[in-house]
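Visitor: model this:
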Amino acid sequence: MAEKALDETDRRIIAILQVEGRLAIQELAARCGLSPSPCLRRVRALEAAGIITGYAAVIDQARVGLPVSVFASVKLERQREDALDRFEASVARWPEVVDCYLMTGQRDYLLRIVVRDIEAYERFLKDKLTRLDSVASIESSFALGQVKRSSALPIA
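Guide: Prediction:
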């Protein structure tokens, strides 16, 4: 699909919805200087173009009993396409992995894993990550605190 050209109004709509996804269309329209119908048409067009891919609640992970974030750098034995595909398919099934990036540099993947405690991370390593044939090494770093978290892109 061709990339949709975003005008200033589209950018304003996206910037607002990134922060306030549950905003009523009437309020969104007022803040964008539109009437509700054209505003809704623009939102639907952004959704149809795949620019807005969904809406979600932001959850405080500590308050739901998952206070530990671990960043795991994973190096595979080989970087062949089939090994990458198998690794990615496995990671996609594991709810503990909330982010996974294919990387350049010394490591192949960077994962953010969210768990209840260190013992839960140890079980995740032993039962899942280390059991993948293609994994050559894993380097884990535990987050001490979260300085910034945002899902909002710098659209404006």
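
Visitor: can we go C-alpha only for contacts and neighbour counts from here?
Guide: Noted.

Visitor: against residue 62, how distant is the most centrally placed residue in the chain?
Guide: The centre of the chain sits closest to residue 99, judged by CA atoms, centre = their mean, with a distance of 5.4 Å. Noted for residue 99: a distance of 17 Å to residue 62, by CA to CA, to the nearest Å.

Visitor: sorry, back to before: find the nearest non-adjacent residue to the residue nearest to the centre of the chain, please.
Guide: Closest residue to residue 99 apart from its sequence neighbours, by CA to CA, 6 or more residues apart in numbering: residue 112 at 5.0 Å.

Visitor: for that neighbour, helix, strand, or coil?
Guide: strand (DSSP: H, G, I helix; E, B strand; the rest coil).

Visitor: this one as well, want them side by side:
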Amino acid sequence: MQETGIDKFDRKLLAALQQDGRLTNAELSERINLSASQCARRRVRLEEAGWIKSYHAVLDRERLGFGLINLISVTLATHNRDSAKQFAELIMRLPEVMEAHALTGEMDYMLKVVTRDLKGLSSFVNDYLLPHDAVQNVKTSIVLDTIKEGGGLPL
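Guide: Down below sits the predicted model:
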């Protein structure tokens, strides 16, 4: 990400919004020592320029019944554009996939997947990943404890 076009006040504004996207312009004003109207103009400019991509609510995964976080490494059978594209299309359709990263090294992809329980994990792997033509190998790990999650960018 290029840094041209933002100053120290923009950085402070971005850092504050990264921690709490619901801050009003008046609240931002107090935190970064600019007027509320200046904060509003800066926020709009940063949104329109793509520095702020979107706003999200962080939901309580466990209260919503998703008891397991699973890290799944996937290796493709063949390494060509069609296989990668087909696999990416599959991943985009699966709401259980919270994150998907293409990697260098031994494995091709690392997925962060939520499931309700072990049966849900088994179904996910056996019903979606293993039958896919592009997939050669799948390895799963269950997260025992989350030490840090959703950390913001170091502004």
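
Visitor: tell me how they score on TM after superposing.
Guide: TM-score of the superposed chains, computed with TM-score structural alignment, normalised by the length of the second structure, equals 0.94; 154 aligned residues with a CA RMSD of 1.3 Å.

Visitor: returning to what we had before: my guess is the residue nearest to residue 99 of the first structure contacts residue 68. True?
Guide: No - Residue 112 of the first structure is not in contact with residue 68 according to CA atoms under 8 Å; the separation is 10.1 Å.

Visitor: so where do the strands sit in the second structure?
Guide: Under the criterion DSSP state E, the second structure contains strands at 68-76, 97-102, 109-115, 135-142.

Visitor: TSV please, covering the ones you listed and showing distance to residue 18 of the second structure.
Guide: Converted to TSV, the strands of the second structure look like this (distance: least, CA to CA, whole Å):
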stretch	distance to residue 18 of the second structure
strand 68-76	23
strand 97-102	19
strand 109-115	22
strand 135-142	28
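
Visitor: so what's the closest residue to residue 69 of the first structure other than its chain neighbours up against?
Guide: Sequence neighbours aside, residue 114 is the residue nearest to residue 69 of the first structure in space, at 4.7 Å (criterion: CA to CA, 6+ apart). Shown in contact with residue 114 of the first structure (CA atoms under 8 Å, 6 or more residues apart in numbering): 66, 67, 68, 69, 70, 96, 97, 98.

Visitor: and residue 4 of the second structure, how many neighbours?
Guide: If you count neighbours by other CA atoms under 10 Å, residue 4 of the second structure ends up with 6.

Visitor: for residue 90 of the second structure, give its distance to residue 105 of the second structure.
Guide: The gap separating residue 90 of the second structure from residue 105 of the second structure is 22 Å, by CA to CA.

Visitor: among the strands of the second structure, which comes closest to residue 15 of the second structure?
Guide: Between residue 15 of the second structure and the strands of the second structure, the shortest gap by CA to CA is with strand 97-102, which sits at 22.5 Å.

Visitor: who are the contact partners of the aligned residue in the second structure for residue 129 of the first structure?
Guide: Aligned counterpart of residue 129 of the first structure in the second structure: residue 129 (TM-score structural alignment). Shown in contact with residue 129 of the second structure (CA under 8 Å, 6+ apart): 135, 138.

Visitor: wait, doesn't residue 83 of the second structure sit right on residue 134?
Guide: Yes - Residue 83 of the second structure lies in contact with residue 134 (CA under 8 Å); the separation is 5.2 Å.
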